[in-house]
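Trainee: Sequence first, predicted model second:
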Amino acid sequence: MLENFNIVIVAVQHWDIDIGSNCKSIARELSASNRVLYVNTPLDRKTSILKSGEPRVRHRMNVIRGKQDGLEQIDTSLWTYYPSVITESINMLPDNALYTKLNGLNNRRFAAEIRKATQRTGFDHFVLFNDSEMFLGQQLKELLSPLLSIYYIRDNLVWLPYFARHGKRLEPLLIEKSDLVVANSDYLADYARQYNADSYMIGQGCDVKRFDDNLWNYSIPDDVATIPHPRIGYLGNLTSMRLDIDLLQAVATRRPDWNIVLAGPEDADFRSSSLHSLANVFFCGPQPLEKVPACIKAFDVAINPQIVNPLTIGNYPLKIDEYLAMGKPVVATKTRAMDFFRKFTYLAKNATEYEACIEQAINEDCATLQEQRRNFARSHTWRHSVELLSQQALRLLEESGRSTIQNSRAHV
């Protein structure tokens, strides 16, 4: 395990986001035995104008104007920093010399802010951990000279419109120049390995304790409890970008004796789909976070009917961990990322295979299999993920002779 190092983290997700974040979880785990500085990316000029009334933007503007301190201590060995500069909004530019020049300017502004924060926190030498910041992080290795530069991939972001414009060129360059690349799925590790041989899958953590029904003895929600068995359930955002509506319709139509339970907010395609006309399909709406385990408990079989596209094919499916932590049999779309779960799930490529796998899952389910699933999910902790990261980082630090640099050690 990495211990007594200074670690600077930059990430596309800011510390003050409302939702959970892989990078924040990694930061907290690393801070248990290291000093960690989580540097938020600077406010960009377009956002500072168009969203000036939003609380987060007002906070950042107060930091820029010197009315608030951008450095905040979160815990004994964990700080977050909000930069006091604005970067130029350049994503709309074509991928040309002007973009490269302005992105270099943005990188230098960001690096200067990181140096300012490291000086204030006494981070003389540090490891740099970059969570998917492929634009503002493009030149940080050269500008900051970290002991080790680590690039972390947790989503196939370059297929999202915003990132695709420049990311399809820039992310491979950043992967290539990084000392170490870690990913949360086999698919993304395979992708990174095309450009950097030191690319590894480290999985990710899950708060499995929250899904321990033996501990909490959850009560099934009333609106789900009235639905007859067998209940074939999905819980999460119902969006056609990630889920296969046609597959769901085919399974529901072929098996009117099964009841398909879909819990979560719907996008326009789901709201207008013919699934709403089927008597054995039940939409339960968005579920509060505290009711998620209770809703999963109601399922006889949990499913993840992903549509396979560049955005979904490589994602680590956290909901699979949540399903398994509840002991549920799981049927999911077969992808490279799902290979990691293949011994504890049923994998299908189309509606016919989904139907067969669900049937098998119902017939085979037993207490022994349920406990095996729970044990597998329990092994997916953030500590384990950070241990895998640390193994590779320490190896490279030792090979480079940097693991014993005097001032690289922090005192936690």
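Mentor: On my side now, so go ahead. Since the structure is predicted, the reported quantities are computational estimates derived from the model, not experimental observations.

Trainee: from here on, contacts and neighbour counts on C-alpha atoms
Mentor: Will do.

Trainee: List the neighbours of stretch 126-138 that are in contact with it.
Mentor: 5-12, 23, 41, 103, 106-107, 110, 146-154, 167, 170-171, 174, 408 (C-alpha atoms under 8 Å, 6 or more residues apart in numbering).

Trainee: Which members of the residues you listed are positioned in helices?
Mentor: 23, 103, 106-107, 110, 167, 170-171, 174 (DSSP state H).

Trainee: I'd like those as JSON lines, with neighbour count and distance to S390 appended.
Mentor: Formatted as JSON lines, these follow (neighbours: other C-alpha atoms under 10 Å; distance: C-alpha to C-alpha, whole Å):
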{"residue": "C23", "neighbour count": "23", "distance to S390": "15"}
{"residue": "N103", "neighbour count": "22", "distance to S390": "31"}
{"residue": "N106", "neighbour count": "25", "distance to S390": "30"}
{"residue": "N107", "neighbour count": "20", "distance to S390": "27"}
{"residue": "F110", "neighbour count": "26", "distance to S390": "26"}
{"residue": "G167", "neighbour count": "22", "distance to S390": "27"}
{"residue": "L170", "neighbour count": "17", "distance to S390": "26"}
{"residue": "E171", "neighbour count": "24", "distance to S390": "23"}
{"residue": "L174", "neighbour count": "25", "distance to S390": "20"}
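
Trainee: A further structure is provided below for comparison with the first:
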Amino acid sequence: MNIMFASHTYMGSPFVVGSHHLAREMDKLGHSVIHVSTPLSPFHLLKYSKDRDIQERFKIWRGKRPDVHPSVLNSIPMTMLPWEIAGPLYKRTKKNYMLPSLKKAMRQKNMDSVDLLLIDQPRFVGLEELIKPKVTIYRPTDIYSKMTGDGSIAAAEQTLLSRVQGLVSTSGPVLSELLPYNPDIPTLLLENGVEYDHFSKPAAEPEELRDIPGPRAIYVGAIDERLDLKALHLLAERMPELSIVIIGPVHEGAKSYFAGLSNVYLLGAKNYQTVPAYLQHCDIALLPLSNHAANAGRSPMKLYEYAAAGLPVVVTETPELLRRREPFLYFYRQAGDFPEQVRATLEQHSDKETVRQLAKRHAWDSKVESLLDFAQNL
């Protein structure tokens, strides 16, 4: 098939998201795949000198950066208006002035038409009418309207769900949030998966870890308002014998917040290819979630990535994660309970191979099979 993803995150970003994995697996199966992410606009040039992410996106637009997966076309198009301007206009007029032309990308892949369009980014509303694919599926990965506080996103999602042929949700709360827009639409609940072989294949201990004493607890991901920094700080205070390794882009606020704690190691962002080595040489993984609205509908890929590396995970209770009943997840409710749950989980000495096998059934190839079966039935 000719398949197009309309995603929120470009391939090659510091964050590897579900659409990247799905695109790669579909390409492996012989499908022709274009991965399009949120467009650039002339307004982005105002931030160009200070924003590394925007600089990288312009490189991809100019064709100056090789594709992550050579046979998947990684497209960042150019448009006139960013969503910050186009969104409010869309809410009033139902016309999306952010929509880019994708004719050039389709010519590059010799696509005369699109069989399957998967929209992860609601800002692409209207693309389904522009491209006219045989089947369009909306695949939200978060409760975007609550996460952003942007009313124009809710308007975009309402329109999308009146036009698309299917809704694929990565979590129960996301499905519950959106289904009222179109209660009769065919749905599939398909949680995010894991690149199992990548995370389970044994890797040498990174030199950076060698001087960090054990036991080691690790968090990998964004350091933003969705992460409970207070819980991590409390853990470091109450368990000074535990080394807490944090991998992800570090801002000055985080550095100052943990400045007085000698057992917290902020290692910065790491290439996706090297992350398994860091995980495999730690003892336990952490996912302390804040009370931010975005966390209610999250389907964190890192849970299964942690598990594929053999790590039990201490995580904040959410209805979605409790629903999954994964044996390698150890829950706590309040920040004050976090250190005790970490201590108890460490004392259990979970068998790493058992944990890995629990993650294996969530490999991306099985997720793709379920998704394509759903699309074929539409």
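Mentor: Good, I have the coordinates. None of the values given here were measured: they were computed from a predicted structure.

Trainee: Which residue ranges of the stretch 1-150 of structure 2 form helices?
Mentor: With DSSP state H, counting those that start in this stretch as the criterion, the stretch 1-150 of structure 2 has helices at 18-28, 52-61, 83-93, 103-108, 127-131, 144-148.

Trainee: Quick check: which of these is nearest to E225 of structure 2?
Mentor: helix 144-148 (10.6 Å; C-alpha to C-alpha).

Trainee: What lines up with P288 of structure 2 in structure 1?
Mentor: Using TM-score structural alignment, the partner of P288 of structure 2 in structure 1 is P305.

Trainee: what do you get for D112 of structure 2?
Mentor: Aligned partner of D112 of structure 2 by TM-score structural alignment: F123.

Trainee: Could you check how far that match is from I9 of structure 1?
Mentor: 12 Å (C-alpha to C-alpha, to the nearest Å).

Trainee: And V127 of structure 1, by the same measure?
Mentor: According to C-alpha to C-alpha, V127 of structure 1 and I9 of structure 1 sit 8 Å apart.

Trainee: N363 of structure 1 too?
Mentor: Computed as C-alpha to C-alpha, the N363 of structure 1 to I9 of structure 1 distance reads 47 Å.

Trainee: if you count what's nearby, which of those two comes out ahead?
Mentor: In this view N363 of structure 1 and I9 are compared by other C-alpha atoms under 10 Å, and I9 has more residues nearby, 23 against 9.

Trainee: Aligned to the more buried one, what sits in structure 2?
Mentor: With TM-score structural alignment as the criterion, I9 of structure 1 matches F5.

Trainee: Pretty sure its match sits against S32.
Mentor: No - contact criterion C-alpha atoms under 8 Å: F5 of structure 2 and S32 do not qualify, at 11.2 Å.

Trainee: Which stretches in the stretch 151-300 of structure 2 count as strands?
Mentor: 166-169, 187-189, 216-220, 243-247, 264-268, 284-287 (DSSP state E, counting those that start in this stretch).

Trainee: Now do the second one: which elements does it pack against?
Mentor: Packing contacts for strand 187-189 of structure 2, counted by 3 or more C-alpha pairs under 8 Å, 6 or more residues apart in numbering; DSSP states H and E, involve strand 166-169.

Trainee: In contact with A192 of structure 1, which residues?
Mentor: Neighbouring residues of A192 of structure 1 by C-alpha under 8 Å, 6+ apart: 172, 175, 181, 199.

Trainee: mind listing what the first one touches?
Mentor: If I follow you right, that is P172 of structure 1. With C-alpha under 8 Å, 6+ apart, P172 of structure 1 has these contacts: 192, 195.

Trainee: how about it, what's its partner in structure 2?
Mentor: Using TM-score structural alignment, the partner of P172 of structure 1 in structure 2 is Q158.
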